[in-house]
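Enquirer: this is a predicted model, with the sequence first.
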Amino acid sequence: MSNVQEKTDVILIGAGVMSATLGSLLKELAPDWEIKVFEKLANAGEESSNEWNNAGTGHSALCELNYTTEKSDGSIDISKAIKINEQFQLSRQFWSYLVNSNLIRNPQDFIMPIPHLSFVQGEKNVAFLKKRFEALSNNPLFQGMEFSDDPVKLKEWIPLIMEGRISNEPIAATKIDSGTDVNFGALTRILFDHLQNKNVEIKYRHCVKDIKRTSDGSWEVKVHDLVSGQIEYHTAKFVFIGGGGGSLPLLQKTGIPESKHIGGFPVSGLFMVCNNPEVVEKHHAKVYGKAKVGAPPMSVPHLDTRYIENKKSLLFGPFAGFSPKFLKTGSNLDLIGSIKPDNVITMLAAGAKEMALTKYLIQQVLLSHEKRMEELREFIPNAKSEDWDIVVAGQRVQVIKDTVEGGKGTLQFGTEVVSAADGSIAALLGASPGASTAVHVMLEVLEKCFPQRMKAWEAKIKEMIPSYGVSLVEDQELFHEIHSATAKALGLSDNLPSQVHSSDAETKVLEKV
């Protein structure tokens, strides 16, 4: 068969939530640009974005304790929590714009209101939680948060967790009702349906094998059609690599200087899912605990009400694990294959530094069902083994790089955009809070890769995302208006207290969002 050779404006690699978000933004900002998407699997949102492969928490730092740290003077640093909350507000605004513009429908198919709680045990942790509550509840983004160490009140909030609890150890929780459960798999599929309606060509079962620079500065992408066996070559002026854990090997193939001295550390995960509807009905919240000493931040235990396939589910986890694969559907040679002459020292330094983490991950892999049940019983004292099954979650590849603060081979937690100096190619690496902040991250891609167009695009961006370029912490009135408008558009509860809205202002924001 002869090789296919085609030109296009934009190529998106990977049909996950990041490509879906970038594609949707570009279709509003540059509607005449031709976009092609290549996905190795048969459907959109099958890897990291899939609803069974992530926690579905609309990460807004309402309950995740690792986003607030205690400083040496005993005060609580809430800067990261504020940053992540503001980033999630951007996602809410963009989704609301798409709903209000009739570009997507039925937001309840991907987002549901759910209280977010933090739950801790032990005197030291209770003292930390109280200080955290005091620091956050004075901030407009976290208004409405409640704190209690009263077992009677906690029984009201989390009956399943309190049932059968006999320990005299101090316990406490914070609760905020404006949290969400997001089905990122459903959202990804909805966005790709929308892109298809906008004439975006999405090629499933197409695996990208290589990426090379052409003489005119474009990028040539070599693609294997897994159905016909044919090799295709597609060139574009701009390429985005949004292939989850698979992004790093493709970024390395580009050969751009920015791709050097970067490695990846794969972490797998398991969730326990409740198969007893009576138990599922007793819990209605996302409840995050504190990570055990030595555990990585992505292993914070949490008991989550989820809405998957329009059905209420209950999941507990994640239990971390180790697999050398960079994708759930990847190869056992992924990790070895990612070690190159330019990153070998970085990778070796990380290996030496992270011996404790590696040991922890191996211990997690070897846990028996009963050992996992013991961890679950710290949350649900009366949990029965027969009520819980195991689900294998998605692979996460944490970025390893040399940093000024951490030195050689520092393991990074979070998401990172790596782009060429001329903005012609960008890749997304890393993990949580990932999907929740997809709109913020893709705006960062646009700023890095299309700086010369941002001025012309700014008015449209602000129409879609009214708080773009504005600090919501500093503009409390705007935050209340936006929160209320997005809650209305997305069918969420607007639980912020003491809101003083001018109906005109709210209408104005609703028209924008």
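Expert: In hand now; what should we look at? Residues are numbered from 1 along each chain as shown.

Enquirer: for the rest of this, base every contact and every neighbour count on C-alpha atoms.
Expert: Noted.

Enquirer: Lys7: neighbouring residues, count only.
Expert: Using other CA atoms under 10 Å, Lys7 is surrounded by 16 other residues.

Enquirer: confirm it sits in a helix?
Expert: No. Counting by DSSP: H, G, I helix; E, B strand; the rest coil, Lys7 falls outside a helix, being strand.

Enquirer: wait, isn't it in contact with Ala236?
Expert: Yes. Taking contacts as CA atoms under 8 Å, Lys7 lies within contact range of Ala236: 6.0 Å.

Enquirer: just say helix, strand or coil for Lys371.
Expert: Using three-state DSSP, the three-state assignment for Lys371 comes out as helix.

Enquirer: structure two is appended below for comparative analysis:
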Amino acid sequence: MLKSKNILLSETDVLIIGGGIMGATLASILKEVDSNLRVDIVEALSKPALESSHPLNNAGTGHAGYCELNYTPLLPNNRIDIQKAIKINAGFEISLQYWSYLTKKYPLFSPAKFIKRVPHISLVNGDKNIAYLKKRYFALKNNPLFKTIEFSSNFKTIGKWIPLLKSKKSVKKYAATKVESGTDVDFGEITFQLLSILKTKKNFHLRTEHKVLDINEHEDGSWLAKLTDDKEIKSKFVFIASGGNSLKLLQKTKVYEQIGYAGFPISGQWLVCKDPLVVAMHSAKVYGKADIGSPPMSMPHLDLRIINGEKILMFGPFASFTSKFLISGSFFDLISSVKFHNLKTLCIVFLKEWPLLIYLIKQNLKTHKNRMSDLRQFYPDAKSKDWHLEDAGIRVQIMKKTKKDGPKLEFGTEIIYSKQNNLAALLGASPGASISVQSMIHVVEKCIIKKERLSSWKSKIKKMIPSYDLDLEKNPKLLKKIRSTNQKILGINY
């Protein structure tokens, strides 16, 4: 336990480290259920949402399991496992419900600025992949959450769905699935709007350009976060949501639960097209299948994006190795995250995942010509001059020890909780932002709701999220009603 001699900047109930979509969502939910809670967000940069939540640093896909083939793997028994797709779809529905609630309550919250209806399409070619996609379609079609999914192996139909695919050079056999109610989401804009509402509330503070240097447990069980200029914030509960830097901050807490966790940073790049004639021809998010032996995050996709009202096309992602945990981070981030307790995890995972290292090396060696060749699998007539390369965000993939498989590399998101539930940290990458509301409600339930206010808080959450504590998969009538209402309120009905 630590007694501090630094300047105490603030005492608060909840300290959130990181001003991105996750931190802003948690703060928003907390202030909705209890306006008297003292909530502080500290952000190291001059503005919030400049890292992972920035629209050019992520795919902007409202992840719902409609088109992402890595969420529906083919099992050894030749069956399609759709459980992850179901879980993510249900999680995204919770986000939509909360955004609808905020839209009705606050004039400041404008969904027209952050969400658009953009169909989600899966595209494959070759007999084996077509057979997989057809099997996947039937597995999903029978589930109420995916009732509207369509399948076609007719090239004329697919050409209507994906006009850029049509070409006299196209001789391959294709198949595709489509869900018309997919979305494009600007998570940076959502973050700004959430914070704009929060700034109107009492007992809330957003402190930008405040970097957290250390986090120590105080003798009374609270936490002291040491900031730049020898200032500190004392908090009963701390949530670490600083993107790739969350692992390093979690390590500073020295809580037992972080033992064995390590991080592997991967940076990304997009091919971007802003030519209005080309952009006007494509109105979907089209996800392909990762090559055999490639990691799940290598799944190529050609996306329509709407950012600040401007439509652009993005293709990728193209991955590369970096030792930084944030775009604004240090090249020593990876080295400084290596500890005695996670060294074994790192070594074993690197030995297991050597194909990933080879993949990253190959990605680094790609030329513009190579990248354009990849793009032409989706858009055969693409012209090199119409596309330029832009950097995307950095994702720090989780490495951890597991009882079943030993040390392994994880490609999802995970929240680590301290034994006393007075601290939590968000690690990992996709589909985090899309299921941010569900994830933050879990944090509230596990760490912040006290027994004496359990009933009232849950009642308030139920008003915000009608499906709270219910399984929409087993309530198709409620699902239909909620989806219809949300789509109308958010302006994404069709």
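Expert: Now that the structure is in, tell me what you want to look at. All values reported here derive from a predicted model rather than from experimental measurement.

Enquirer: where's the closest residue to Ser323 of structure 1 other than its chain neighbours, which helix or strand?
Expert: Closest residue to Ser323 of structure 1 apart from its sequence neighbours, by CA to CA, 6 or more residues apart in numbering: Ser268 at 6.1 Å. According to DSSP states H and E, Ser268 of structure 1 maps onto strand 262-274.

Enquirer: give me the mean deviation of the next helix or strand after that strand from structure 2.
Expert: Moving toward the C-terminus from strand 262-274 of structure 1, the next helix or strand (DSSP H and E) is helix 277-281. With mean CA distance after the TM-score superposition for structure 1, helix 277-281 of structure 1 departs from structure 2 by a mean of 0.7 Å once superposed.

Enquirer: quick one: the spatially most central residue of structure 2 from Gly406 of structure 2, how far?
Expert: Against the mean C-alpha coordinate of structure 2, by CA atoms, centre = their mean, the closest residue is Gly432 at 3.0 Å. Distance of Gly432 of structure 2 to Gly406 of structure 2, given as CA to CA, to the nearest Å: 24 Å.

Enquirer: can you show me the strands along the stretch 101-250 of structure 1?
Expert: Ranges of strands in the stretch 101-250 of structure 1, per DSSP state E, counting those that start in this stretch, are 111-113, 116-121, 146-148, 171-176, 180-182, 201-204, 206-213, 219-225, 231-241.

Enquirer: reformat the ones you listed as JSON lines; add distance to Lys328 of structure 1 and mean neighbour count.
Expert: Shown next, in JSON lines, are these (distance: least, CA to CA, whole Å; neighbours: other CA atoms under 10 Å):
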{"stretch": "strand 111-113", "distance to Lys328 of structure 1": "25", "mean neighbour count": "21"}
{"stretch": "strand 116-121", "distance to Lys328 of structure 1": "28", "mean neighbour count": "24"}
{"stretch": "strand 146-148", "distance to Lys328 of structure 1": "39", "mean neighbour count": "18"}
{"stretch": "strand 171-176", "distance to Lys328 of structure 1": "34", "mean neighbour count": "23"}
{"stretch": "strand 180-182", "distance to Lys328 of structure 1": "21", "mean neighbour count": "25"}
{"stretch": "strand 201-204", "distance to Lys328 of structure 1": "17", "mean neighbour count": "19"}
{"stretch": "strand 206-213", "distance to Lys328 of structure 1": "15", "mean neighbour count": "18"}
{"stretch": "strand 219-225", "distance to Lys328 of structure 1": "20", "mean neighbour count": "22"}
{"stretch": "strand 231-241", "distance to Lys328 of structure 1": "17", "mean neighbour count": "21"}
